[in-house]
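Chemist: The following comprises the amino acid sequence and a computationally predicted model.
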Amino acid sequence: MKRPSFSRVILPIIAVIGIIGSIIYLFNAQPDTSLSNPKETPARTPQSQRQTGSIVGTGVTEPSSEVVDIATNVPGVVTKVFVAPGDQVSAGQALLEIDSRSARAAVSEAAARAATARQSIAAAQTGLRVAQNQYALYQNVDDSRAVSQQEVITRRDAVANARAQLSVAQAQAQQADAQVTQARVELARHVVRAPSAMEVLQVDTRAGEYAGTQGSASVLMKLGATKPLHVRLDIDENQIEKIAIGQPAVISARGDAKRQVKAVFVRAEPLIVPKRSLTNSATERVDVRVLQLIFALPEDGAQFFVGQQVDGFVPAKVKQ
C-alpha cells in the first residue's frame, strides 16, 4: 500500500486543524460585553449638593485625638498586659508592666537607708539633750571656784557640736527620703499608663516579649479617642479654590455610596502634603499635593472604624 504524501495530505490536514483551533480560541477570547452591576457602588454626589456642586475627596477615618503610639520609658521584658483591643481606658489606667524586680529592690534599699537616717536623727537628738543638760549643770554652779572656766567652755562646745551632728543627720535623712522618692518614681516608670481617656486600638506586645525604647519596634500599643471619630479628607491642590471651607461634608464608606452621613467641619490642616490616600483608580494622579480637611462624624449610627477608607463630598463655593 502506498504511503500518503506528507506535503499533499498530512500537512493540509494539520493546517485545517490549526485554523479550526484558532477560530475556536478567538471566539472564546472575545471580551464579555454584557452589562452587569458593579460589585461595589461607586461614589456619587449626594442629592443635597447636586444643585450647588461639590468637590470629591478621599480619606480615612481616624481618632479625634489621632492615633497615639504607646511606648515604654524603660527597656525590659513585658511581665503583664492589662488591656486588650477595644477596651476603653481612663486617664492614668495601667496598660502594661515591664519587669521591675531591680526597681523594687532599689526602693527597698532606699527605704532602709531612710530608716537608718531617721535613727541617726534620734541618736543625734539624744546626744544634744545630754550635752545641753551637762552644760546647764555647769552653768548653775554658784561657786565659780568649783568648776574651771575651761570645763564650761568644753561643755558649751559640746552642745554646739551636738547641734551640728543633728543638722548633719537631718540633712542625711532628707537625702535618704529624696532617694526613696527617686526610687519610687523609677519603679512607677515600669508601668505604662494611658495618657487620657481613650480606646485601645491595637496591642502589639505580649507578656514575655522584650520592649525597647528606640525604633519602630518600641511602639507597643496604639490608642485613640474614638468618640467622635474624625475623617481626614485629601483635596487635590488644584481644587482648593473651589471648596467652601467650613461647611459640613457628606461622607460615605468606600464602595457603599448608599450609606451617607453628614460630618461637621473641624479644621483645615495648614500644611499642604503629598497625596497618600490612594483609590487605585487607573486615572488617579499621585504626583499631586493635597489639602487635608478634618471632619467629625456623628457619634451615633455612623458605623465607621479607624483606618477605614471613605469618600467625601465637600460643598463647592457658590458662584456670584
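Modeler: Great, that's in hand.
Chemist: use CA for all of it now, contacts and neighbours both
Modeler: Will do.
Chemist: helix or strand for Gln303, which one?
Modeler: Using DSSP states H and E, Gln303 is not contained in any helix or strand.
Chemist: That one: neighbour count?
Modeler: 10 (other Cα atoms under 10 Å).
Chemist: How about Val203?
Modeler: 18.
Chemist: What of Gly215?
Modeler: Around Gly215 there are 7 residues (other Cα under 10 Å).
Chemist: Who's the closest spatial neighbour of Arg118, skipping the chain neighbours?
Modeler: Once flanking residues are discounted, Arg118 sits nearest to Ala173: 6.0 Å by Cα to Cα, 6 or more residues apart in numbering.
Chemist: Structure two is appended below for comparative analysis:
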Amino acid sequence: MKTRWLFVLASIGLLGACVAAYFSSRVMQAQQPMFQPASNPYSDGIYAEGIVESAQSSGTNLNLYPEVAGTVSAVLVKEGQSVKKGQKLLQIDDTIQNATTRQLQAQAAAAHTMLNELRAEPRPESLAVSAAQVAAAQAQLKTSQDTLTKQQDAYRADTRTVSQDALDNAKNAARVAAANLTVAENQYALTKAGAWSYDIQNQERQWIALTRAYQAAQALLGKYALVAPRDATVMAINTAPGAYVSPQGAYDAYTQGTDPVISLSANSGEMEVRCYVDEILISRLPPPAQIHAQMTIRGTDVHLPLTFERMQPLVSPKIELSNQRLERVDVRVLPLIFRLRTPKGVALYPGELVDVYIGK
C-alpha cells in the first residue's frame, strides 16, 4: 500500500518538474515600447526642462489675489471660460464694508446739508423774528421813557405826588428797556449778517473730510470683487463659495500651502514654452540669432520645432518647477521663451512639462 502511494507522489513530482521545465524554457518576446525615448537632435545641443504656457508679450500667466480678506460669496465664472477686461470673476462677502460705506455716505450728506444751511443764512423767518424783537424793545423803551417823564414832571410839580422810590424804579425800568433794545438791535444785526465765515470754513472742511472717507470706503468696497484685468481665459479657480481667501491666496488642503485664487492666461489662442537652462550650461548657449530648439511631449513620440522668442536675462534660483523654496543647494537657471505652433490632433495644456533640446 505504501509503495503504491510513493509511486503516485513520485509521478506527480515528475509531472510538475516537466511542466516547470517547459515554461521556464519558453522565450518571451519583448513588447514594443509605447513611445521612443526622447533623444537629442543636435550634435552639441543642451537639454532643459520646459513648461507650456499661453503666449503673451511679457511675463507669465496672471495669478489673481484679492486685496482684502473675507469669505467668498460667489464665483461668477468657470474654468476654461473666456472673459473680457473688467468682467467680475469672484465676489467676497462685503456686508460690513457695504454698511460702513453707506454710513459714511449719510454722514457726508448730512455735513453737506449743514454747510448749505450755513451758506443760506439768514433765514427770512429768523430775520423777521429779530426785527419784531427790535420793534418790541423799542416800544418797551418808549413806554418806560414816557412813564419816567410823567413821574419826573409830577415830582417837579409836587414832591408829594410821587415817591423817590417810584421815581428810581421808573429810571431803572427806562435803563433796562434801553439795554434790551441794544441787545435786540445787535441780535438783529447778527442774524442779518448770516453765518460766520469761520463756521462755514470749518463745516466745509468737515464735509470734505467725510466725503473723502466715503470715497475711500467706496474704493475699498470695490476691492471685494475680483475683476479680469484684461481679456483672458480662466485657467484655474482655487476656491469655492464659503471658502476664506486673503491677499496671500487660497489655502490648499492637499499641499498645505496657498495658491492664487484665480489664474488667467492670455486669450491669444497660441502657446509658448518657457524652459530653464541650468547655470552650468549657459555658456554653451548659441547666440540668440542662431538658437534652434525642439521639444518632446512626454509619453509620446511627438517632436515639435520651437521658435526662439525672447530671453529673461536674469539667472534665478530653480524653484519654478519644484516650488521648493528651502533647498540647501542653490541651483540657478536662465529662462528662455520659445513660440510654439501646435499641430492639429496634438493636445497641449498650460502647465504641462516638456523636454526641450537647444542647439544651433
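Modeler: Received it, and whenever you're ready, just let me know what you need. Everything numeric in this text was worked out from a predicted model, so none of it was measured.
Chemist: Does the residue nearest to Arg118 of the first structure belong to a helix, a strand or coil?
Modeler: helix (DSSP: H, G, I helix; E, B strand; the rest coil).
Chemist: That one -> the second structure?
Modeler: In the second structure, the residue matched to Ala173 of the first structure (TM-score structural alignment) is Trp207.
Chemist: Tell me where the longest helix sits in the second structure.
Modeler: Counting residues, the longest helix found in the second structure (DSSP state H) is helix 124-157.
Chemist: so what does the next helix or strand after it touch, helix or strand wise?
Modeler: Following helix 124-157 of the second structure in sequence order, the next helix or strand is helix 164-193 (DSSP H and E). On a contact count with 3 or more Cα pairs under 8 Å, 6 or more residues apart in numbering; DSSP states H and E, helix 164-193 of the second structure meets helix 124-157.
Chemist: nearest spatial neighbour of Lys192 of the second structure, skipping sequence neighbours?
Modeler: Per Cα to Cα, 6+ apart, closest to Lys192 of the second structure is Pro122, 5.7 Å.
Chemist: Check the burial of the residue nearest to Arg118 of the first structure by counting its neighbours.
Modeler: 21.
Chemist: before we move on, what about the one 4 residues further on?
Modeler: Neighbour count of Asp177 of the first structure, defined by other Cα under 10 Å: 19.
Chemist: How about Ala188 of the first structure?
Modeler: A total of 17 residues lie near Ala188 of the first structure under the criterion other Cα under 10 Å.
Chemist: so Asp300 of the first structure, which of the three states?
Modeler: Per three-state DSSP, Asp300 of the first structure ends up coil.
Chemist: At which residues are the helices of the first structure located?
Modeler: So, for the first structure - with DSSP H - the helices run 11-28, 101-139, 149-188.
Chemist: how about these in CSV, adding distance to Lys222 of the first structure?
Modeler: As requested, these are arranged in CSV below (distance: least, Cα to Cα, whole Å):
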stretch, distance to Lys222 of the first structure
helix 11-28, 52
helix 101-139, 26
helix 149-188, 21
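Chemist: how about the ones you listed, which one is nearest Gln303 of the first structure?
Modeler: Nearest to Gln303 of the first structure, of all the helices of the first structure, is helix 149-188, at 38.0 Å by Cα to Cα.
Chemist: sorry, back to before: quick one: contacts for the residue nearest to Arg118 of the first structure?
Modeler: Residues near Ala173 of the first structure by Cα atoms under 8 Å, 6 or more residues apart in numbering: Ala114, Ala117, Arg118, Ile121.
Chemist: again with Ile245 of the first structure
Modeler: Ala268.
Chemist: Generate a markdown table for the contacts of Ala173 of the first structure, with neighbour count as supplementary columns.
Modeler: A markdown table is the format used below for the contacts of Ala173 of the first structure (neighbours: other Cα atoms under 10 Å):
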| residue | neighbour count |
| --- | --- |
| Ala114 | 21 |
| Ala117 | 22 |
| Arg118 | 19 |
| Ile121 | 21 |
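Chemist: ok, of the residues you listed, which one's closest to Asp32 of the first structure?
Modeler: Distances from Asp32 of the first structure to the contacts of Ala173 of the first structure, taken as Cα to Cα, are shortest for Ala114 (86.0 Å).
Chemist: Against Ile46 of the second structure, how distant is the aligned partner of that closest one in the second structure?
Modeler: Applying TM-score structural alignment, one finds that Ala114 of the first structure aligns to Ala108 in the second structure. The gap separating Ala108 of the second structure from Ile46 of the second structure is 67 Å, by Cα to Cα, to the nearest Å.
Chemist: what's the longest helix of the second structure packed up against?
Modeler: Using 3+ Cα pairs under 8 Å, 6+ apart as the test, helix 124-157 of the second structure ends up in contact with helix 164-193.
Chemist: buried stuff in the helix it packs on?
Modeler: 167, 170-171, 173-174, 176-178, 180-181, 184-185, 187-188, 191-192 (16 or more other Cα atoms under 10 Å).
Chemist: Tell me the one among those nearest to Pro66 of the second structure.
Modeler: Nearest to Pro66 of the second structure among the buried residues of helix 164-193 of the second structure, counting by Cα to Cα, is Thr191 at 54.6 Å.
Chemist: what does Leu291 of the first structure align to in the second structure?
Modeler: By TM-score structural alignment, Leu291 of the first structure lines up with Val333.
Chemist: Against Asp94 of the second structure, how distant is the closest residue to that match other than its chain neighbours?
Modeler: Excluding its sequence neighbours, the residue lying closest to Val333 of the second structure (Cα to Cα, 6+ apart) is Asp278, at 4.5 Å. Here the criterion is Cα to Cα. By it, Asp278 of the second structure lies 47 Å from Asp94 of the second structure.
Chemist: What are the neighbouring residues in contact with Val132 of the first structure?
Modeler: Actually, residue 132 of the first structure is Gln rather than Val. Contacts of Gln132 of the first structure (Cα under 8 Å, 6+ apart): Arg156, Val159.
Chemist: try 6 Å
Modeler: Val159 (Cα atoms under 6 Å, 6 or more residues apart in numbering).
Chemist: how much space is there between it and Ile245 of the first structure?
Modeler: Distance from Gln132 of the first structure to Ile245 of the first structure, by Cα to Cα: 82 Å.
Chemist: Likewise for Arg267 of the first structure?
Modeler: Remark: distance between Arg267 of the first structure and Ile245 of the first structure (Cα to Cα) = 9 Å.
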